[in-house]
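>>> just the structure for this:
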Amino acid sequence: MIAILLHGFTGDRTTWDEVCRHWQPELPAGDQLLAVDLPGHGEGPPVQDGWRANLEAICERVGPALSQAVVVGYSLGARVALGLLAEGLTRRAILIGVNPGLPSAERASRQRADAAWVELLLQEGVEAFAARWEAQDLFATQTRVAGAAAAARRAVRRHHRAAELARSLTHMGLAAMPDYRAALSAAAARAQLVVGAEDAKFRALAVAAVSLAPALPLHLVPDAGHDVPLEQPRALARLLARLSQP
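A predicted model of the protein is given here:
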């Protein structure tokens, strides 16, 4: 088994380090963990025009192993993992804090919201953007995270290039992604949902997904909000060690 780990927006592959540290000792012999930088992040490729083109860039970066891997994604990475699963580009996916897609009626509103973030990035830069991004209610539970881990995550966020983050929002944001809700239901036997128990928004999205596909497994991580890899790396590693096995 090879597990491909995909980070969230403004993260990079190093944001999986603590999870991998706890997961590695539980890996069966021959199994591998591979954390990958997404387009526009870390050492990843430039963001391409359009959602599908970015999926193809990720496939090219990972190589043939992707088709037989279990792809583990968080937030943006979870949406990418779902896209890879829905498009038949990988075999299994574990989706942490995923939004599987927007109804048509909500897409224009999300495009306007993302455009406002893009404007902030391009006009005021990464530092101003990061401060505003971190202040969202979605991340309120992160105030409990130990100082060193929280500081490391803030540093990663600020290390990015404003133009590439802006392109990521434009071409890989939720408004740019197809509505994969039906595809998630169809792939229920090959997908797992993971959500922080205190992440009210994404817990509701997960419950809605399960209501459409009762066979879709849903796992709650106690004492975690949206960013489960940051807030509960040990508990998440133990869960992933179990879920990733055939």
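>>> when you work out contacts or count neighbours from here on, use the C-alpha atoms and nothing else.
Fine.
>>> just the strands in this protein please.
Ranges of strands in the chain, per DSSP state E, are 2-6, 32-36, 70-74, 92-96, 191-196, 218-221.
>>> which neighbouring elements make contact with the first one?
Same thing as strand 2-6. strand 32-36, strand 70-74, helix 76-86 (3 or more C-alpha pairs under 8 Å, 6 or more residues apart in numbering; DSSP states H and E).
>>> and the first one, how far out from the chain middle?
Pointing back at strand 32-36 there. 14 Å (C-alpha atoms, centre = their mean, to the nearest Å).
>>> pull out the buried residues from that strand.
For strand 32-36, burial by neighbour count (16 or more other C-alpha atoms under 10 Å) applies to 33, 35-36.
>>> still on that earlier bit, ok, which of the helices and strands packed on strand 2-6 comes nearest Tyr180?
Ranking the helices and strands packed on strand 2-6 by proximity to Tyr180 (C-alpha to C-alpha) places helix 76-86 first, at 7.2 Å.
>>> which residues touch that closest one?
Identification of contacts with helix 76-86 by C-alpha atoms under 8 Å, 6 or more residues apart in numbering yields 5-9, 38, 55, 71-73, 90-100, 173, 180, 183-184, 187.
>>> just the buried residues of those.
Neighbour-count burial (16+ other C-alpha under 10 Å) applied to the contacts of helix 76-86 gives 5-9, 38, 55, 71-73, 90-100, 173, 180, 184, 187.
>>> contacts for stretch 140-155?
Outside stretch 140-155, the residues that reach it (C-alpha under 8 Å, 6+ apart) are 11, 15, 130, 198, 224-227, 230-231.
>>> one more pass at 7 Å, please.
Contacts to stretch 140-155, defined as C-alpha atoms under 7 Å, 6 or more residues apart in numbering, come from residues 225, 231.
>>> OK, contacts around Arg190?
So Arg190 contacts 92-93 (C-alpha under 7 Å, 6+ apart).
>>> picking up where we left off before, redo the strands of the chain as JSON lines? Include distance to Glu164.
Shown next, in JSON lines, are the strands of the chain (distance: least, C-alpha to C-alpha, whole Å):
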{"stretch": "strand 2-6", "distance to Glu164": "17"}
{"stretch": "strand 32-36", "distance to Glu164": "17"}
{"stretch": "strand 70-74", "distance to Glu164": "19"}
{"stretch": "strand 92-96", "distance to Glu164": "24"}
{"stretch": "strand 191-196", "distance to Glu164": "28"}
{"stretch": "strand 218-221", "distance to Glu164": "32"}
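>>> to compare against the first, here's another:
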Amino acid sequence: MESLTVNVRDINIHLKRNHIGAEKKVVFLHGFTGSSSTWEEVVKYLPPTIEILTVDLIGHGQTSKPIDFTRYYVDEQIEDLHSLFQLLGWNHFTLVGYSMGGRLALAYADKYGVDKLVLESSSPGLVNEEERVRRKHADELLAERILNEGISAFIDFWENIPLFHSQKSLSFEKQQAIRLERLAGSELGLSNSLKGFSTGIQPSYWGKLKDIEISTILLTGELDQKFCDIAMNMKNVLPQVKHMQINNVGHAIHVENPELFATIVEDIILKED
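Sure, this is the predicted structure:
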């Protein structure tokens, strides 16, 4: 595994590469409060025939945390990723995004295209303007809470929201690993991520789904009803789509069952269309 930091568009992006030189390639984008480390268990189960790139998104992990929250807007992050892929010489790859990272993956694929798109527990955003305003306001309040109360108090709150209830059944060791990854986050980075990349700020992609002709796989956990419903609605619009609902897991499938998640992703990557 190679761990490195590269300068792209005046920010430093931290990334990890495994199985360098393999013909098939995959990129993994983590969710809010995560980092490239969230994929380590999944990476262990993927074969050396697939080169794997995991990226710390802006505001997370060891990647830069700019003071200006507008630098976190989705259009900026799309260009960051594209410049990174060009720098690495990656033109053909499967793009996998989880939750917040799935929103970014969808936005990237809409503009630049990818070979295949895998969206885990992801949404194209909010259509209703009132809903967008409410979400923007809620995320701004949460962003201020992080700055005022600190990362530890925020993580105490965050790990107990209903979205992650199913993770309470994980082993103590795994729960502690997740908590430590979250606690390694930055108050400024997470706060600005909420301000600049909230679903209340990011444009809705619902209207664009019908034009995304990329082979897309939607993965949701059966215990995460909200995102199962979103995926079913997306399935009705995307031209080339398959929805897989995974048993006995919630929002973070790759955390709750990394071996199964890796097997699914491997099958998707190696399957010839």
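>>> what's the TM-score here?
The TM-score (TM-score structural alignment, normalised by the length of the first structure) is 0.92; 242 aligned residues with a C-alpha RMSD of 1.7 Å.
>>> which parts of the second structure are helices?
40-44, 74-88, 100-112, 129-149, 151-158, 172-183, 187-197, 225-235, 253-256, 258-270 (DSSP state H).
>>> including distance to Asn18 of the second structure, could those go into a markdown table?
Below are these laid out as a markdown table (distance: least, C-alpha to C-alpha, whole Å):
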| stretch | distance to Asn18 of the second structure |
| --- | --- |
| helix 40-44 | 8 |
| helix 74-88 | 13 |
| helix 100-112 | 20 |
| helix 129-149 | 33 |
| helix 151-158 | 30 |
| helix 172-183 | 20 |
| helix 187-197 | 26 |
| helix 225-235 | 30 |
| helix 253-256 | 17 |
| helix 258-270 | 14 |
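>>> okay, those, which one's buried deepest?
Ranked by mean neighbour count, the helices of the second structure are led by helix 187-197 with a mean of 25 (mean count of other C-alpha atoms under 10 Å).
>>> that helix maps to which residues in the first structure?
Aligned by TM-score structural alignment, helix 187-197 of the second structure falls on residues 162-172 of the first structure.
>>> what mean distance separates the matching stretch from the matching residues in the second structure?
For stretch 162-172 of the first structure, the mean deviation from the second structure after alignment is 0.8 Å (mean C-alpha distance after the TM-score superposition for the first structure).
>>> contacts made by that stretch with the rest, please.
Stretch 162-172 of the first structure is contacted from outside by 40, 47, 49-51, 114, 118, 121-122, 125-126, 176, using C-alpha under 7 Å, 6+ apart.
>>> give me the stretch of the second structure that stretch 133-152 of the first structure matches.
Going by TM-score structural alignment: stretch 133-152 of the first structure matches residues 158-177.
>>> start and end of that stretch, how far apart?
15 Å (C-alpha to C-alpha, to the nearest Å).
>>> swap in stretch 80-95 of the first structure?
Stretch 80-95 of the first structure: ends 9 Å apart by C-alpha to C-alpha.
>>> again with stretch 193-206 of the first structure
Stretch 193-206 of the first structure has an end-to-end distance of 7 Å (criterion: C-alpha to C-alpha).
>>> just tell me the aligned range of that stretch in the second structure.
Using TM-score structural alignment, stretch 193-206 of the first structure pairs with 218-231 in the second structure.
>>> what about the matching stretch, distance to the chain center?
Using C-alpha atoms, centre = their mean, the offset of stretch 218-231 of the second structure from its chain centre is 15 Å.
>>> hmm, who's touching that stretch?
The contact list for stretch 218-231 of the second structure (C-alpha under 7 Å, 6+ apart) reads 118-123, 242-251, 253.
>>> let's see 6 Å
119-121, 243-247, 249-251 (C-alpha atoms under 6 Å, 6 or more residues apart in numbering).
>>> mark which of those are buried, thanks.
Buried, going by 16+ other C-alpha under 10 Å: 119-121, 243-246, 249-251, out of the contacts of stretch 218-231 of the second structure.
>>> same list (those) but as a markdown table, adding distance to Thr216 of the second structure.
Formatted as a markdown table, these follow (distance: C-alpha to C-alpha, whole Å):
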| residue | distance to Thr216 of the second structure |
| --- | --- |
| Leu119 | 8 |
| Glu120 | 11 |
| Ser121 | 13 |
| His243 | 9 |
| Met244 | 11 |
| Gln245 | 14 |
| Ile246 | 16 |
| Val249 | 21 |
| Gly250 | 20 |
| His251 | 18 |
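>>> find me the equivalent region of stretch 135-144 of the second structure in the first structure.
Aligning stretch 135-144 of the second structure against the first structure (TM-score structural alignment) gives residues 110-119.
>>> stretch 216-227 of the first structure aligns to what range in the second structure?
Alignment of stretch 216-227 of the first structure against the second structure: residues 241-252, by TM-score structural alignment.
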